[in-house]
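Chemist: what shape does this take:
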Amino acid sequence: MIGKLKGTVDEIGEDHVVVDVHDVGYIAYCGTRTLASLPGPDEAIVLFVETYVREDMIRLYGFSSAAERDWFRLLQTVQGVGARVALAVTGTLSSGDLANAIALQDKAMVARAPGVGPKVAARIVAELKDKVPAFSGAGSDESFGLKRELGEGVAPAPITDAVSALVNLGYARDQAANAVASAARDGAEDADSATLIRLGLKVLSRG
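Modeler: Here you go, the predicted structure:
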């Protein structure tokens, strides 16, 4: 099995890159984000790879990081999600964005990926919600847990109100949730909504 390619870029296509490793060209199919991050022809490249072996073919999928490859694998544990859909999702959302979408049960964010309909997006956020915290690298378990409570509608009222207020001020929902989760994690979990809004704005001003 091929787990990583280290060589130079030979050619970049619409959905793949050819990596020259000691005069052997390996075709690796990549998502949009990975393709956009690639260097130019003849430049050095390191590509993390997932190898698929079928009776009639061997196909390589390439990723710019090991975390992106891990998400590709994890997504395929969801019913109805194959390599094509997993590649579309990882090609559209960063690891952090995907972790946030799952924590907040944000089906619409996942459905931004080409070819991912509402039903598949709903299954992804539902089936992965208990698998992500340690896996995602998206912050502490406490922060992730609080964001998941927000997504499921069971977070304390002051926290919910603070997130809604920040959203009304023009911040994206995941930004607002991150900020309030950070404020709560730093010891303000039992604070009232006004305090959480003030602390959340302070977090957002640093970002």
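Chemist: C-alpha only now, for contacts and for neighbours.
Modeler: Fine.
Chemist: next one: the most far-flung residue of the chain relative to its centre relative to residue 5, how far apart?
Modeler: What lies farthest from the middle of the chain is residue 23; by CA atoms, centre = their mean that is 34.0 Å. From residue 23 across to residue 5, the span is 13 Å (CA to CA, to the nearest Å).
Chemist: how near is the nearest residue to residue 91 once chain neighbours are set aside to residue 140?
Modeler: Closest residue in space to residue 91, ignoring its immediate chain neighbours: residue 31 at 4.1 Å, by CA to CA, 6 or more residues apart in numbering. For residue 31, the distance to residue 140 (CA to CA) stands at 28 Å.
Chemist: and for comparison, fold this next one:
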Amino acid sequence: MIGRIEGILLEKAPPHVLVNCNGVGYEIDVPMSTFYNLPHTGERVVLFTHLIVREDAHLLFGFGTGSERALFRQLIKITGVGARMALSILSGMTVAELSQAVTLQETGRLVKVPGVGKKTAERLLLELKGKLGADLGMVAGAVRDDAQADVLNALAALGYSDKEALLATKNMPTGSSVSDGIKFALKALSKA
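Modeler: Next up is the predicted model:
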């Protein structure tokens, strides 16, 4: 398995790139999230990679971060989601956005991605639940500080769902203590 490529970026033609690694040119397909962060041609580039071997081809996919590659690997395990659709999903959403959509079970965010219909979006949400580190305290961008993570965990212990807990702490004042945060969240939940 080829896990990482480091070399000189020779060509960029979305979604393909060509990387020269010690005289060997590797053609790599990348999501647009990675493509936009690539250096200029002629500069050094490092990509985390995933190799798919089929009867008729060896396909190499590259990612700017290890978390993008890990998400790609989770996506291609899902029935009906191939490598091209996984690249499309990663091109349309960041890892944090997808993680948050899974936690909040928001099909609407997924169907905006080209090639993802309502049934596929529902299957993605069902099969990715709990597999992306999308449980409480782990949703990148949604948790502002340690106190909020502790409040989310306390609400989970009280039996509230991830979605309810995130919505209840959404407007929690920054810098609140854990006890104040729990009081704030319980008040918000009682109004809902």
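Chemist: three-state assignment of the closest residue to residue 51 of structure 1 other than its chain neighbours?
Modeler: Of all residues not flanking residue 51 of structure 1 in the chain, residue 60 sits nearest, at 4.7 Å (CA to CA, 6+ apart). With DSSP: H, G, I helix; E, B strand; the rest coil as the basis, residue 60 of structure 1 sits in strand.
Chemist: residue in structure 2 paired with residue 202 of structure 1?
Modeler: In structure 2, no residue is matched to residue 202 of structure 1 (TM-score structural alignment).
Chemist: may I see the buried residues of the helix or strand where residue 202 of structure 1 lies?
Modeler: For residue 202 of structure 1, the host element (DSSP states H and E) is helix 193-206. Residues 193, 195, 196, 197, 199, 200, 201, 203, 204 are the ones in helix 193-206 of structure 1 that count as buried (16 or more other CA atoms under 10 Å).
Chemist: give me the contact list for it.
Modeler: Helix 193-206 of structure 1 is contacted from outside by 157-159, 161-163, 165-166, 175-176, 179-180, 182-184, 188, using CA atoms under 8 Å, 6 or more residues apart in numbering.
Chemist: give me the more crowded residue out of residue 31 and residue 140 of structure 1.
Modeler: residue 31 (22 against 13; other CA atoms under 10 Å).
Chemist: secondary structure element holding residue 109 of structure 2?
Modeler: Per DSSP H and E, the secondary structure element for residue 109 of structure 2 is helix 107-110.
Chemist: could you identify the longest strand within structure 1?
Modeler: Identified as the longest strand of structure 1 according to DSSP state E is strand 44-54.
Chemist: gap between it and the chain center?
Modeler: From the chain centre to the centre of strand 44-54 of structure 1 is a distance of 19 Å (CA atoms, centre = their mean, to the nearest Å).
Chemist: with stretch 178-190 of structure 2 instead?
Modeler: Counting by CA atoms, centre = their mean, stretch 178-190 of structure 2 comes out at 29 Å from the chain centroid.
Chemist: ditto for stretch 76-89 of structure 2
Modeler: 13 Å.
Chemist: what sits up against that stretch?
Modeler: 30, 31, 72, 75, 110, 113, 114, 115, 116, 120, 124, 127.
Chemist: for residue 37 of structure 2, see how far away the fifth one is.
Modeler: Between residue 110 of structure 2 and residue 37 of structure 2 the distance is 23 Å, computed by CA to CA.
Chemist: just to revisit the earlier point, against which helices or strands is the longest strand of structure 1 packed?
Modeler: Contacting strand 44-54 of structure 1 under the criterion 3 or more CA pairs under 8 Å, 6 or more residues apart in numbering; DSSP states H and E are the following elements: strand 4-12, strand 57-63, helix 66-75.
Chemist: report the mean deviation for it after fitting onto structure 2.
Modeler: On superposition with structure 2, the mean distance recorded for strand 44-54 of structure 1 (mean CA distance after the TM-score superposition for structure 1) is 0.4 Å.
Chemist: wait, the residue nearest to residue 51 of structure 1 sits on residue 49?
Modeler: Yes. Using CA atoms under 8 Å, residue 60 of structure 1 is in contact with residue 49, at 6.4 Å.
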